[in-house]
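Trainee: What would the 3D arrangement of this be:
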Amino acid sequence: MPLLIIFVILPILEMWLLIAVGSRIGALPTIGLVLLTAMIGLALLRRQGARALVRANKRMNQGEIPIQEMVEGIFLAVGGALLLTPGFFTDALGFACLIPGLRQLLIGRLLRPVIMQTASRAGTFYHYQRRPDGSEDIIEGEFYQHRDPSDPADKRLR
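Mentor: Sure, this is the predicted structure:
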């Protein structure tokens, strides 16, 4: 069903919107508007993408995994691709992915089930990783292996 929407319904919707807008404002202004939205979208994508990379770099330098920045990067890439696709509906979706407030709203709505599911699995994972006696002591140390030159088993291992 999603492929039907992407490859059949979406192009029909885009053509209908282009024809409707073109009949109201004319063909050349419609083409100009589509090109203008693509240029504005690319400018936004460059600026937002650079900011996301800087934030991700800061997080990695702090020793953290930049999950939020990676998800935002995916949304920025999808938004840029949608803005390069001619049409008003895809432009609206693309701008929604590029505008920070709307992007955060979309990320929150789309990823909430994934985050909740991951959090419940992580709790289960940590539950099973504990020792049976409940202790969480970590013992650090170094070791070395002493080999006896007269032992025939040590000679076979070399």
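Trainee: hey, let's count contacts and neighbours off CA atoms from now on
Mentor: Will do.
Trainee: Kindly list the longest helix within the chain.
Mentor: As assigned by DSSP state H, the longest helix anywhere in the chain is helix 27-61.
Trainee: If you count neighbours, what's buried in it?
Mentor: Neighbour-count burial for helix 27-61, counted by 16 or more other CA atoms under 10 Å, picks out 30, 34-35, 37-38, 41-42, 44-45, 48-49, 52-53, 55-57, 59.
Trainee: one more to line up against the first:
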Amino acid sequence: MRILPLLLFPFIELWLMIEVGDEVGALAVIFWLVAMIVIGVNLLRYLGAASMLKAAQGARTGELPGVAIAEGLFKAIGAILLIIPGFISDALALICFIPWFRRLLIKRWVAKMTVRAAGFASQQSPFGRDPFNQGFGAGNVYDHDGSAHTDADSQRGGVLIEQEKSQSRDSSSPSDANKP
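Mentor: Predicted coordinates:
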């Protein structure tokens, strides 16, 4: 059902152009469409360079370029909507160029992407293993000083590590540390 409005969009645009053309004249509609195409192409050309420069300047100052890139993306979508002939697409393009509305759209888009990313991170692999957990942390970790001797532990199937104690630890005892 989501594809139905996209399929109807060109027919609605054409119907609206015919209705407006009946009221104001066909020449005015053609002039409007050509003007919007020229403005859209020039905006797309200008905004591409401007958004990349703004993102680069933000990166130099230590800001994350994500917001600048997202704003540039929405402006580019607005320019593309201006290039598409029709009055509805021009109205949607105008919405993309209004700063407070663009920020609202970006905020909602980022929130939606965050929820999707969190949902993706909590999913397990269809193969039964979590692809991001490679088994690290499954076991015990022991800290030791000195050299270690390893022997295969036949009962548990693991590796037994024996530690040689150094002289400094053998000579001192906890009761000696409390004496002055």
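Trainee: TM-score them against each other, please.
Mentor: Comparing the chains after superposition, counting by TM-score structural alignment, normalised by the length of structure 1, produces a TM-score of 0.62; 124 aligned residues with a CA RMSD of 2.9 Å.
Trainee: Can you tell me what I67 of structure 1 aligns to in structure 2?
Mentor: With the correspondence set by TM-score structural alignment, I67 of structure 1 lines up against G66 in structure 2.
Trainee: Could you check what's spatially nearest to that match, not counting adjacent residues?
Mentor: Leaving aside its chain neighbours, G66 of structure 2 sits nearest to A55 (7.8 Å; criterion: CA to CA, 6 or more residues apart in numbering).
Trainee: Does the one you found touch I69 like I think?
Mentor: Yes - at 6.3 Å, A55 of structure 2 and I69 qualify as touching, with contact defined as CA atoms under 8 Å.
Trainee: mind checking the SS state of the residue most central in space within structure 1?
Mentor: Centre of structure 1 computed as the mean C-alpha position; nearest residue by CA atoms, centre = their mean is V71, 2.5 Å away. Secondary structure, DSSP: H, G, I helix; E, B strand; the rest coil: V71 of structure 1 is helix.
Trainee: Distance check, it against Q129 of structure 1.
Mentor: To Q129 of structure 1, V71 of structure 1 is 29 Å away according to CA to CA, to the nearest Å.
Trainee: before we move on, what about R59 of structure 1?
Mentor: As for R59 of structure 1, its distance to Q129 of structure 1 is 28 Å (criterion: CA to CA).
Trainee: can you check I67 of structure 1 too?
Mentor: For I67 of structure 1, the distance to Q129 of structure 1 (CA to CA) stands at 24 Å.
Trainee: Correct me if wrong: I83 of structure 2 contacts N42.
Mentor: No - applying CA under 8 Å, one finds I83 of structure 2 not in contact with N42, separated by 9.9 Å.
Trainee: still on that earlier bit, find the nearest non-adjacent residue to the residue nearest to the centre of structure 1, please.
Mentor: I107 (7.8 Å).
Trainee: Tell me how many other residues surround the closest residue to K54 of structure 2 other than its chain neighbours.
Mentor: On the basis of CA to CA, 6+ apart, the spatially nearest residue to K54 of structure 2 that is not a chain neighbour turns out to be A68, at 6.5 Å. Counted by other CA atoms under 10 Å, the residues lying close to A68 of structure 2 total 19.
Trainee: P5 of structure 2 versus A68 of structure 2, what's the distance?
Mentor: Separation of A68 of structure 2 from P5 of structure 2 (CA to CA): 30 Å.
Trainee: now swap in I39 of structure 2 and tell me
Mentor: Counting by CA to CA, the gap from I39 of structure 2 to P5 of structure 2 is 26 Å.
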